[in-house]
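**Student:** generate a structure from the sequence data that follows.
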Amino acid sequence: AWLSMVISYRTNCLASIESPELNAEMTAALRNATELTDNAIAIITAVAELAKQFNLNLNLTAAASALTGRRLLSYPDWISAADRKLLAAGGDNRTLPPPNAVVAKDGSGQFKTINDALNAMPETYRGRYVIYVKAGVYNEKVTVAKNKPNLLIYGDGPRKT
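**Tutor:** As a prediction, this is how the structure comes out:
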């Protein structure tokens, strides 16, 4: 999950650079870090698949906790039990709440852009508003207004959406 976030942060950073020349320079400057991150994800995925084939249960969270002497994934007290469960789900779409809005570039969702889905969110919505973004590249600046709290946007993964 942490390595996937590196990819997401890099993508978001580059998307915010409007100058094509500066964007190209930053992309080139980050190329080495991007390749190292991609390689690390590939290695971790391969080791996990290999462990699965040999029916090995690698409890890496417990192992890391034993090495560092601290509990991983501990959340502040103000995060509710439901939100802790949601955060623990990571990228597993099967355990995420059903979406209120679906975004798909190909028109198979309710909206074609993320901003359209955000604009459709009711002003006085109670509870968590969930937007699912299907795989694709969405070239748009997305700004979430402060008056739209409790919003969850998820997609098909950092390499797909």
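
**Student:** CA atoms for contacts and neighbours, from now on please.
**Tutor:** Will do.

**Student:** strands along the protein, start to end?
**Tutor:** If DSSP state E is used as the criterion, the strands of the chain fall at 101-103, 129-133, 151-155.

**Student:** all helices of the protein, in order?
**Tutor:** 2-15, 20-29, 31-53, 60-68, 81-88, 114-120 (DSSP state H).

**Student:** here is a second sequence; please produce its structure as well for comparison:
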Amino acid sequence: MSLQRLDLSQLALKESPTKNKHDIQTWLSAALTFQQTCKDSVETTLGLDHKISQKMDYLSQLVSNPLAIVNRITGTADSSRNSTAGAFPNWIYSRHRKLLQANTIKANVIVVKDGTGNYKTVSEAIKAASGNRFVIYVKAGVFKEKIHTNKDGITLIKH
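**Tutor:** Below is the predicted model of the structure:
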């Protein structure tokens, strides 16, 4: 999955770094996430050897560096925000932009590991999600779980 995202990034970079900036950043970030998820999964299930762990960290750096370069070459996210007065990518609908710009966001459910919220795990909260927009507020903590879903419209907010 990381290789697919890297290939997409490379094609978009060749086409137009400026036009495809947000896609390139997203795909490179996704590649990093896939690599870390793989490393975490192997560590917990197989007990990762120190040398393999170092190699996987090195691979993450190899993806992190191009992400930094793309940000530098095509303009940083902060400078693009300032120049476009807080604009979001075109694929974010205006009603969703309002949600992202709000000072306070009303969550549909709250996830707290100790059970004082609506759910103890993020997976349980996602299973409960329904409708077009479902906001899940996740209190601080470490949630070691794999999340698989085919639902759209879920927003996770962490404390």
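
**Student:** residues near the counterpart of Asn108 of the second structure in the first structure, how many?
**Tutor:** Here Asn108 of the second structure is matched to Asn100 in the first structure, going by TM-score structural alignment. Using other Cα atoms under 10 Å, the number of residues around Asn100 of the first structure comes to 15.

**Student:** so who does Asn100 of the first structure touch?
**Tutor:** Applying Cα atoms under 8 Å, 6 or more residues apart in numbering, we find Asn100 of the first structure in contact with 129-132.

**Student:** if we can go back for a sec, tabulate the strands of the first structure (TSV), appending distance to Ala89 of the first structure and mean neighbour count.
**Tutor:** Putting those into TSV (distance: least, Cα to Cα, whole Å; neighbours: other Cα atoms under 10 Å) gives the following:
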stretch	distance to Ala89 of the first structure	mean neighbour count
strand 101-103	20	23
strand 129-133	15	22
strand 151-155	12	15
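
**Student:** quick one: which of these is nearest Met121 of the first structure?
**Tutor:** strand 129-133 (7.5 Å; Cα to Cα).

**Student:** check which helices and strands that closest one sits against.
**Tutor:** With contacts taken as 3 or more Cα pairs under 8 Å, 6 or more residues apart in numbering; DSSP states H and E, strand 129-133 of the first structure sits against strand 101-103, strand 151-155.

**Student:** ok now the first one, how far from the chain's centre?
**Tutor:** If I follow you right, that is strand 101-103 of the first structure. The chain centroid and the centroid of strand 101-103 of the first structure are separated by 16 Å under Cα atoms, centre = their mean, to the nearest Å.

**Student:** over to stretch 57-76 of the first structure?
**Tutor:** Distance of stretch 57-76 of the first structure from its chain centroid, counting by Cα atoms, centre = their mean, is 21 Å.

**Student:** before we move on, back to that, let's have the strands of the first structure in JSON lines, adding distance to Ala33 of the first structure.
**Tutor:** Formatted as JSON lines, the strands of the first structure follow (distance: least, Cα to Cα, whole Å):
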{"stretch": "strand 101-103", "distance to Ala33 of the first structure": "30"}
{"stretch": "strand 129-133", "distance to Ala33 of the first structure": "26"}
{"stretch": "strand 151-155", "distance to Ala33 of the first structure": "23"}
